[in-house]
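Student: got a predicted model here, sequence first, then my questions.
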Amino acid sequence: MREVVITDIQYRMTMTAIWSLGRKGIPITAVAFEKTKPYERLGFFSKYVTQQEIIPGPEQSKQAFINQLAAIGSRILERTGECPVLIVPRTQTHECIVQYSELIKPYFEYHLVCHENLERANNTFLLSEVAGDVNVPFPETTWLKENETIQSLANRLTYPVVVKYRFAERLTLKPEQRYRIIDNANDFVAAYSNMHAIQSSPLVQRYVTGSGFGVSCVFDASHEPTAIFCHKRLREYPVSGGPSTLCESIWDDRMVRYAVDLLKALNWRGFAMVEFKGEIGGDVYLMEINPRFWGSMMLSLQAGCDMPFAYYKSVQRLSTAHQGQISFGNRYQLGVRMQFILQDFLATVCNIRKRPMGLLSYFSHLLSPSTKDGLLSFSDPRPGIKYIMNAFLHRQ
């Protein structure tokens, strides 16, 4: 059985791949970066990790990262006679590997979208153009025109608006720091000026109301989906628009069609999560593409849509051919809910004025056997326990 190498194991979403593949007996090498602290290396605490490696990260030295990652693959290839499957959860690591693919490809099997299309997915303005080409609804968008002042831009807007960085994934910011929701011109001038200084010419979008949805996909080398999963955000933290703290598995044909059309237009390979906002049966709009692992990824595994294994099989060219219309909706359980207990409690408390019965809802989900926890596992408890300990002992 071909081995697996997983990078960026400090993120909780990497546990989805570790649990998916480890439970099938697939040997896993977990790669941490030197600048991460020992308690942050979440994957190292899993019983399913068979080998631990610590190397320089791409931010520290791209060349050192590539050289040492290649050395890991070379050792596995020499020992097993097969190139291991490489899983890359984070955009910055993805970008580095694509940039140096000629040095990595001899030692690994993987699906990663090319640099050009990764740029188009990460750049909000370029993404809006792709969305227009395939008729995927996108919020009305504008930006600071040539020779225009920020004040004049503020005066021509209809509020509320959302200001977004064009290349948010390139910034070392938390998700909630990558945009601002603004209600008036005075606040807009201050906020836009600050964001413009960090990354030039942020985009301004009409604020879209409604629920948040995600269509998650794995695409193979032929740019065809091998796994598709949909979820709805029920709560998030920060409440202004952070990662899901409570979410539910759903299926929506229209959003699936939008996501697949969009990713095919980008000649996608590997993992992606396409975010929408709006209402089922009403208007929905594309928000962004996460060209990486996403925060609620564990829900797909818990609902029976094994995305890491779908990727593993597609890399080994074992995926089945697709015929006719995509019909993934009956391949996993609908209505499964997942909760991150600490973050969901904070989300509930923040919303307590708007929803006085929120605490009752929180505890009903916490105690419900139909709601899964996002990280606590009886079969492999150490990563979840360590994550909770870190939240209390290493708060920044």
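Tutor: It's in. Residues are numbered from 1 along each chain as shown.
Student: please count neighbours and contacts with C-alpha atoms only from this point.
Tutor: OK.
Student: show me the contacts for the most centrally placed residue in the chain.
Tutor: Nearest to the mean C-alpha position of the chain, counting by C-alpha atoms, centre = their mean, stands residue 294 at 2.3 Å. If you count contacts by C-alpha atoms under 8 Å, 6 or more residues apart in numbering, residue 294 has them with 13, 273.
Student: sticking with it, tell me its helix or strand.
Tutor: Counting by DSSP states H and E, no helix or strand carries residue 294.
Student: ok, residue 128 next?
Tutor: For residue 128, the host element (DSSP H and E) is helix 124-133.
Student: ok, then the element right after that helix?
Tutor: Remark: after helix 124-133, the chain's next helix or strand is strand 141-142, criterion DSSP H and E.
Student: name the helices or strands packed onto that next one?
Tutor: strand 203-206 (3 or more C-alpha pairs under 8 Å, 6 or more residues apart in numbering; DSSP states H and E).
Student: next helix or strand past the strand it packs on?
Tutor: Tracing the chain past strand 203-206, the next element assigned as helix or strand by DSSP H and E is strand 211-219.
Student: and that following strand, what's buried?
Tutor: 212-219 (16 or more other C-alpha atoms under 10 Å).
Student: the lengthiest helix in the chain - contacts with which helices or strands?
Tutor: Counting residues, the longest helix found in the chain (DSSP state H) is helix 62-80. If you count contacts as 3+ C-alpha pairs under 8 Å, 6+ apart, helix 62-80 packs onto strand 49-55, helix 91-99, helix 101-104.
Student: so what secondary structure elements neighbour the helix or strand following it?
Tutor: The element immediately downstream of helix 62-80 (helix or strand, assigned by DSSP H and E) is strand 85-87. Applying 3+ C-alpha pairs under 8 Å, 6+ apart, we find strand 85-87 packed against strand 4-6.
Student: use this one as the comparison:
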Amino acid sequence: MKTAVVTDGKYRASLAAVRALGEAGFSVVVTQTRQEAVHTPASFVSKFTKEGRWMEGSCRDADYGERLTALLQAYDRPVLFPTGADTLRWISAHREELAGTADFLVASPQALADLNDKETVHQRCLALGLPVPQEYDGPPDRYPVVVKPRCGEQFGLKSWERYTIAEGQAAYQRAYETMSQYGGVPIVQEKVSGPGEGVNLLLDQNSRLVCAFCHRRLREYPVTGGPSTCCVSFYDEKMIDQAYRLLASFGFVGMAMVEFKGGKILEVNPRVWGSFPMTACCGAPFVANYARAAQGEVLEYTPRNFREGVKMRYLFHDGAATLGYLRQGDLRRAWGGVVDFFTVPEALKRKGDQKAYRRYLRNSLKGRLG
């Protein structure tokens, strides 16, 4: 039986990947560095996990790559599924060295750097004729505007810390000064209205599209602009084409989410994204296709090979979002959260894998309380 190694087992995406790889017939090994995890990850106790491997230290240690390579070499050319951003960056920087040890789909360091840079993405969209928000080179002549650093991720900023909405000149000046701390001149753009939408793509070693689906944010936490707590799957051929043209222009390889709002491209997450468990909820063959393409199989892209209109939510975070919308007076979204509490199962709840689900809930509760 072929082995698959999933890294950074503490993430929700890792549990979703473990289950999908197990169902695809792989013997699944999950890794986790001790410094980044206080509790045993839910993915370690999943029925689809053959072995959970703790790694000493941190994934930011200088010798982390050596330890990861040694672990991979203990198996016969496994499929490598990197979940954490630090692990992804290390693999990207050592793609040629690892090519003889494991099978994986990871973009070059330059492609990752370019796609993490919001201004580079913005300029490439303009060159390709793709829709983007209006950008201001100096003080804006109309408000509200969004002020953000070019690459907040490299400074360890949380998603809701990576931008500020300024409703007027005074707020703009404060936001500009704050964001100037993170990598020089900030980006200033018009505030686009509409729901946040993600186009999720998988590209093979030759940057060919092999899997895609879309999701729309219904609620988020913090409600002022945090990660998605509840979203719904949908299909939009035009958005998928636009997202693919953008990624392919950088020679991208692997998994990414292109974020849209109001039909305009805002940024790219060139890695596993926060709502990744939606791949399993809506039946998109993302993980299985990743493994097949990583091993060199040439796959044909099949549009609409997932269920549309499927909702996914995270129990605790969506509950907090619902309360947040209620406090804001947004009764429509708050009521939607109440209804979904009774009708939409938690994203990682899985019949037959209750032990992993209970561990996930326990860890989530400990994290919120401690």
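Tutor: Sure thing, it's come through. What you see is a predicted model, and the numbers here were worked out from it, not measured in a lab.
Student: relative to helix 91-99, how tilted is the longest helix of structure 1?
Tutor: Interaxial angle of helix 62-80 of structure 1 relative to helix 91-99 (axes from the mean of the first three to the mean of the last three C-alpha atoms, to 10 degrees): 70 degrees.
Student: close enough to count as contact, residue 9 of structure 1 and residue 34?
Tutor: No. The pair residue 9 of structure 1 / residue 34 is not scored as a contact, 11.9 Å apart, by C-alpha atoms under 8 Å.
Student: please identify which of the two sits among more neighbours.
Tutor: Taking other C-alpha atoms under 10 Å, residue 9 of structure 1 and residue 34 do not tie; residue 9 has more neighbours (23 against 13).
Student: which one in structure 2 is aligned with residue 91 of structure 1?
Tutor: If you follow residue 91 of structure 1 across to structure 2 using TM-score structural alignment, you land on residue 85.
Student: what do you get for residue 386 of structure 1?
Tutor: Using TM-score structural alignment, residue 386 of structure 1 pairs with residue 359 in structure 2.
Student: which residue, other than its chain neighbours, is closest to its match?
Tutor: Leaving aside its sequence neighbours, residue 359 of structure 2 sits nearest to residue 42 (C-alpha to C-alpha, 6 or more residues apart in numbering; 5.1 Å).
Student: list the contacts for the one you found?
Tutor: Shown in contact with residue 42 of structure 2 (C-alpha under 8 Å, 6+ apart): 9-10, 15, 356-360, 363.
Student: again, but for residue 333 of structure 2
Tutor: By C-alpha under 8 Å, 6+ apart, residue 333 of structure 2 lies in contact with 218-219, 322, 325-326.
Student: which of those residues fall within helices?
Tutor: Those of these mapping onto helices are 322, 325-326, per DSSP H.
Student: return the member of those nearest to residue 263 of structure 2.
Tutor: Among those, residue 325 lies closest to residue 263 of structure 2 (C-alpha to C-alpha), at 24.2 Å.
Student: state the pair within the contacts of residue 42 of structure 2 that is farthest apart.
Tutor: Once C-alpha to C-alpha is applied, the contacts of residue 42 of structure 2 give 9 and 358 as the farthest pair, at 15.5 Å.
Student: neighbours of the corresponding residue of structure 1 for residue 233 of structure 2, how many?
Tutor: Counting by TM-score structural alignment, residue 233 of structure 2 corresponds to residue 249 in structure 1. By other C-alpha under 10 Å, 23 other residues sit near residue 249 of structure 1.
Student: and what of the one 10 residues further on?
Tutor: Counted by other C-alpha under 10 Å, the residues lying close to residue 259 of structure 1 total 26.
Student: that one -> structure 2?
Tutor: Under the alignment (TM-score structural alignment), residue 259 of structure 1 pairs with residue 243 of structure 2.
Student: mind listing the helices for the stretch 151-300 of structure 1?
Tutor: Under the criterion DSSP state H, counting those that start in this stretch, helices of the stretch 151-300 of structure 1 are mapped to 185-198, 253-265, 297-303.
Student: got the contact list for the first one?
Tutor: Just to be clear, that refers to helix 185-198 of structure 1. Contacts for helix 185-198 of structure 1 (C-alpha under 8 Å, 6+ apart): 150-151, 154-155, 163, 165, 180, 182, 202.
Student: distance from it to structure 2 after superposition?
Tutor: Compared with structure 2 after fitting, helix 185-198 of structure 1 deviates on average by 2.0 Å (mean C-alpha distance after the TM-score superposition for structure 1).
Student: in that helix, what's buried?
Tutor: Buried-residue list, helix 185-198 of structure 1, by 16+ other C-alpha under 10 Å: 185, 188-189, 191-192, 195-196.
Student: and for the longest strand along structure 2, what span of structure 1 is it aligned with?
Tutor: Across structure 2, the longest stretch assigned as strand under DSSP state E is strand 209-220. The alignment of strand 209-220 of structure 2 onto structure 1 (TM-score structural alignment) covers residues 225-236.
Student: the matching stretch against structure 2, how far on average?
Tutor: Mean deviation of stretch 225-236 of structure 1 relative to structure 2 after superposition (mean C-alpha distance after the TM-score superposition for structure 1): 0.9 Å.
Student: what lines up with residue 325 of structure 2 in structure 1?
Tutor: Taking TM-score structural alignment, the alignment pairs residue 325 of structure 2 with residue 351 from structure 1.
Student: picking up where we left off before, between the helices and strands packed on helix 62-80 of structure 1, which gets nearest to residue 125 of structure 1?
Tutor: Among these, helix 91-99 comes nearest to residue 125 of structure 1, with 18.0 Å by C-alpha to C-alpha.
Student: just the buried residues of that closest one, please?
Tutor: Buried residues in helix 91-99 of structure 1, counted by 16+ other C-alpha under 10 Å: 91-98.
Student: do stretch 246-253 of structure 2 as well
Tutor: Residues 246-247, 250-253 are the ones in stretch 246-253 of structure 2 that count as buried (16+ other C-alpha under 10 Å).
Student: then stretch 161-177 of structure 1?
Tutor: 161-169.
Student: redo the buried residues of helix 91-99 of structure 1 as CSV? Include distance to residue 276 of structure 1.
Tutor: Listed next are those as CSV, based on distance: C-alpha to C-alpha, whole Å:
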residue, distance to residue 276 of structure 1
91, 20
92, 23
93, 25
94, 23
95, 24
96, 28
97, 28
98, 27
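Student: out of the residues you listed, which is nearest to residue 104 of structure 1?
Tutor: Distances from residue 104 of structure 1 to the buried residues of helix 91-99 of structure 1, taken by C-alpha to C-alpha, are shortest for residue 97, at 7.1 Å.
Student: next one: residue 383 of structure 1 relative to residue 140 of structure 1, how far apart?
Tutor: 42 Å (C-alpha to C-alpha, to the nearest Å).
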